[in-house]
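# kindly return the folded structure for what I paste below:
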Amino acid sequence: MTAPAKATSGGGLVRRLGFGRASLRRIGALGRAELVLLLRNRTAATTALLLPLATVGLFSTFLSGDGHVSTGALLATGMFGFVLLYVVYYNLVTTYVARREERVLKRLRTGVVTDGEILVGTAVPALVLALAQVVLTVVAATVFFDLPVPVNLPLLLVAVLAGGAVFVLLAAASSGFTRTVETAQITTMPVLILSMIGSGFTGSVDSLPDGVARLFQMLPLTPVLELVRLGWVGTTGAEAPRDFVGVLAEAGRPALIILLWLAVGVSATRRWFRWDTRR
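Now for the predicted structure:
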């Protein structure tokens, strides 16, 4: 006998967020199914795997070092940003929309799987691919760019995990405004463009007016890359590199901004994420 369908209002989105052993099994099963679907979809797989590399390669032709951060460090840490934007954010917007329009999300909610498990399970393949690309980036940058091992590896890992969580939530919220997979190219554009500009990867923001520069510092990707650079090379470029303990003093402000974006992401997802088709 099928369990009654859960209410489709956004308020029930995070009714139960505790992930026990059974919950992890269900998330793993959903994640494996989504990974198979991702690998079968050539367009989605190409976007997730090759587009970040191609974009970084394009910008590498005119990037120059920023203060104490070398060009190699900018390329390597910028890769983290493009992984979060393309592998996690853009890829997940299209995935959530596709599953919603195929009524997969609605069917899943009629069973024992909770809302949180559905969202996390659907995001697992993107997060696994993102983590794999991050590891490969660290190894490649150490070998080819002669970058040192991370100054503060725990801080680097926290930045990547927190950034992944932020962009999963933003993807879930953005999917509510996206009617079809095709229109995701339009609805995701503001986040993609503003994040690239605001993080300084497309060019230095120092020449911009102070008010605009401060606004860019509040965008979701900027504090993530600041923590990544602090954890890897010990500086964001303005100050001399610091040691394991020294970077923690500089990590407070970007960490606080990330926490604010996590809160915004949860609220936006609860408000705008849609479980039923928009057709």
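# only C-alpha atoms for contact and neighbour calcs from this point on.
Will do.
# now the closest residue in space to residue 138 that isn't next to it in sequence: how far from residue 129?
Nearest non-adjacent residue to residue 138, counting by Cα to Cα, 6 or more residues apart in numbering: residue 76, 7.3 Å away. Residue 76 sits 17 Å away from residue 129, going by Cα to Cα, to the nearest Å.
# this one next, for a side-by-side:
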Amino acid sequence: MTGTTATGRLTALGRAELTLLVRNRTAVFVALLMPLLMIVAMKSSLEQVDLGGTGLSVGGLALTGGLGIVLLQVVYMNLVASYVARREELVLKRLRTGEVSDREILTGTALPSVLLAFAQCALMVAVGGLAFDLGAPERPELLLGGLVLGAVLMSALAAATSALTRSVQTAQLTTLPLFMVSLLGSGLFLPLEIFPDLAASLCELLPLTGVMTLVRAGWLGPGAGDDVLGAALTALAWTVLAVFAVQRWFRWDPRR
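Next comes the predicted model:
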């Protein structure tokens, strides 16, 4: 890669990572089908939940939650496994011997997952909106901002989590805590309005809650109790913490 530009290096890294991703059938299945299956499953469950007073419909909650699932599964969980696999195969170590910077290595590895997530989210907004009769996003700038911020946050958290992960197999365990906490407490499918005040206040501080507030406000319109600015600041704060953790603890050498 001698003499190439940063854009060229990122493109080359992203293309190589995309090739590896496509060859991994399990990762492709999880990335493409699991979010859709989660939406169908959660929609059936949400029909039993009393959403009165939340201002949300079952369809709106299921689809916006689906966008959060895409960020978690396609970006976060998939990237943890990718970073660990490249580390254990000495790919990261070899890349560092060239002119590619650490930031470019991490970004290039994340590009395919992030672009795949954005493509799924765009399809979900277009097709899902028609299928569930939600219409076009009311505040597209908030929706796009939430998705971009969420992708950056999930990528940084994935790199940080990889430092705690010994192998690709154990990635399923190390990613589970954030997945479950976000699924139950970040407003993906259970609106915080149905929680007691103290529990809701604590859930507002979780990593993905701010992103989900922006996403839901962008698609369905800000609710009376939505603090869009506070949600953005919370997500930004978690992103800064995650980036610091990556700079401090990310492992480039195999854990053997």
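# ok, back up a step: what sits against the residue nearest to residue 138 of structure 1?
The contact partners of residue 76 of structure 1, by Cα atoms under 8 Å, 6 or more residues apart in numbering, come to 137, 138, 141.
# which position in structure 2 aligns with it?
Aligning on TM-score structural alignment places residue 76 of structure 1 opposite residue 63 in structure 2.
# how close does that match sit to residue 88 of structure 2?
Residue 63 of structure 2 is 36 Å from residue 88 of structure 2, by Cα to Cα.
# go on, residue 115 of structure 2?
24 Å.
# try residue 56 of structure 2
Taking Cα to Cα, one finds residue 56 of structure 2 at 45 Å from residue 88 of structure 2.
# which one's more surrounded, these two?
A count of neighbours by other Cα atoms under 10 Å puts residue 88 above the other of residue 56 of structure 2 and residue 88, at 19 against 15.
# burial count for the nearest residue to residue 124 of structure 1 once chain neighbours are set aside?
In this structure, residue 124 of structure 1 finds its nearest non-sequential neighbour in residue 31, 5.1 Å apart by Cα to Cα, 6+ apart. Neighbours of residue 31 of structure 1 under the rule other Cα under 10 Å: 24.
# list of residues touching the helix or strand harbouring residue 31 of structure 1?
Element membership for residue 31 of structure 1 (DSSP states H and E) is helix 21-40. Helix 21-40 of structure 1 is contacted by residues 44, 45, 113, 117, 118, 120, 121, 122, 123, 124, 125 when judged by Cα under 8 Å, 6+ apart.
# ok, of those, which come out buried?
The neighbour-count test (16 or more other Cα atoms under 10 Å) marks 44, 45, 117, 118, 120, 121, 122, 123, 124, 125 as buried among the contacts of helix 21-40 of structure 1.
# dump those residues to a markdown table, plus distance to residue 194 of structure 1.
Shown next, in a markdown table, are those (distance: Cα to Cα, whole Å):
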| residue | distance to residue 194 of structure 1 |
| --- | --- |
| 44 | 22 |
| 45 | 24 |
| 117 | 30 |
| 118 | 29 |
| 120 | 26 |
| 121 | 28 |
| 122 | 26 |
| 123 | 23 |
| 124 | 25 |
| 125 | 25 |
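# among these, which are in helices?
Mapping those onto helices (DSSP state H) picks out 44, 45, 117, 118, 120, 121, 122, 123, 124, 125.
# what span of structure 2 is stretch 224-233 of structure 1 aligned with?
The aligned range for stretch 224-233 of structure 1 is 211-220, by TM-score structural alignment.
# show me the contacts for the residue mapped onto residue 136 of structure 2 from structure 1.
In structure 1, the residue matched to residue 136 of structure 2 (TM-score structural alignment) is residue 149. Taking Cα under 8 Å, 6+ apart, we find residue 149 of structure 1 in contact with 142, 232.
# give me the distance between residue 149 of structure 1 and residue 226 of structure 1.
The gap separating residue 149 of structure 1 from residue 226 of structure 1 is 17 Å, by Cα to Cα.
# residue 78 of structure 1 too?
Taking Cα to Cα, one finds residue 78 of structure 1 at 10 Å from residue 226 of structure 1.
# same deal with residue 255 of structure 1?
For residue 255 of structure 1, the distance to residue 226 of structure 1 - Cα to Cα - is 9 Å.
# neighbour count winner among the two?
A count of neighbours by other Cα under 10 Å puts residue 226 above the other of residue 255 of structure 1 and residue 226, at 25 against 19.
# sec struct for the residue nearest to that one when sequence neighbours are not counted, please.
Counting by Cα to Cα, 6+ apart, residue 226 of structure 1 lies nearest to residue 236, which is 5.8 Å off, once chain neighbours are set aside. Here residue 236 of structure 1 is recorded as coil under DSSP: H, G, I helix; E, B strand; the rest coil.
# quick one: map residue 97 of structure 2 onto structure 1.
When structure 1 is aligned by TM-score structural alignment, residue 97 of structure 2 is paired with residue 110.
# and for residue 86 of structure 2?
Match for residue 86 of structure 2 (TM-score structural alignment): residue 99.
# shouldn't that match be within a helix?
Yes. Assessed with three-state DSSP, residue 99 of structure 1 lies in a helix.
# surely it is in contact with residue 107?
No. Contact criterion Cα atoms under 8 Å: residue 99 of structure 1 and residue 107 do not qualify, at 10.0 Å.
# between the two, which one's more packed in?
The neighbour count for residue 99 of structure 1 versus residue 107, taken as other Cα under 10 Å, is higher for residue 99 (19 against 14).
# just to revisit the earlier point, the match of residue 97 of structure 2 is in contact with residue 103, isn't it?
No. Between residue 110 of structure 1 and residue 103 there is no contact under Cα under 8 Å: 11.3 Å.
# what's the spacing between the helix or strand hosting residue 172 of structure 1 and its chain's center?
Secondary structure assignment for residue 172 of structure 1, by DSSP H and E: helix 153-175. Helix 153-175 of structure 1 has its C-alpha centroid displaced from the chain centroid by 5 Å (Cα atoms, centre = their mean, to the nearest Å).
# now do the buried residues in it.
Those would be 155-160, 162-175, for helix 153-175 of structure 1 by 16+ other Cα under 10 Å.
# how close does the match of residue 97 of structure 2 get to residue 275 of structure 1?
Counting by Cα to Cα - residue 110 of structure 1 and residue 275 of structure 1 are separated by 11 Å.
# looking at these two, which one has more neighbours?
Using other Cα under 10 Å, the more surrounded residue of residue 110 of structure 1 and residue 275 is residue 275, with 25 against 15.
# check contacts around the alignment partner in structure 2 of the more buried one.
In structure 2, the residue paired with residue 275 of structure 1 according to TM-score structural alignment is residue 252. Listed by Cα under 8 Å, 6+ apart, the contact set of residue 252 of structure 2 reads 87, 92, 93.
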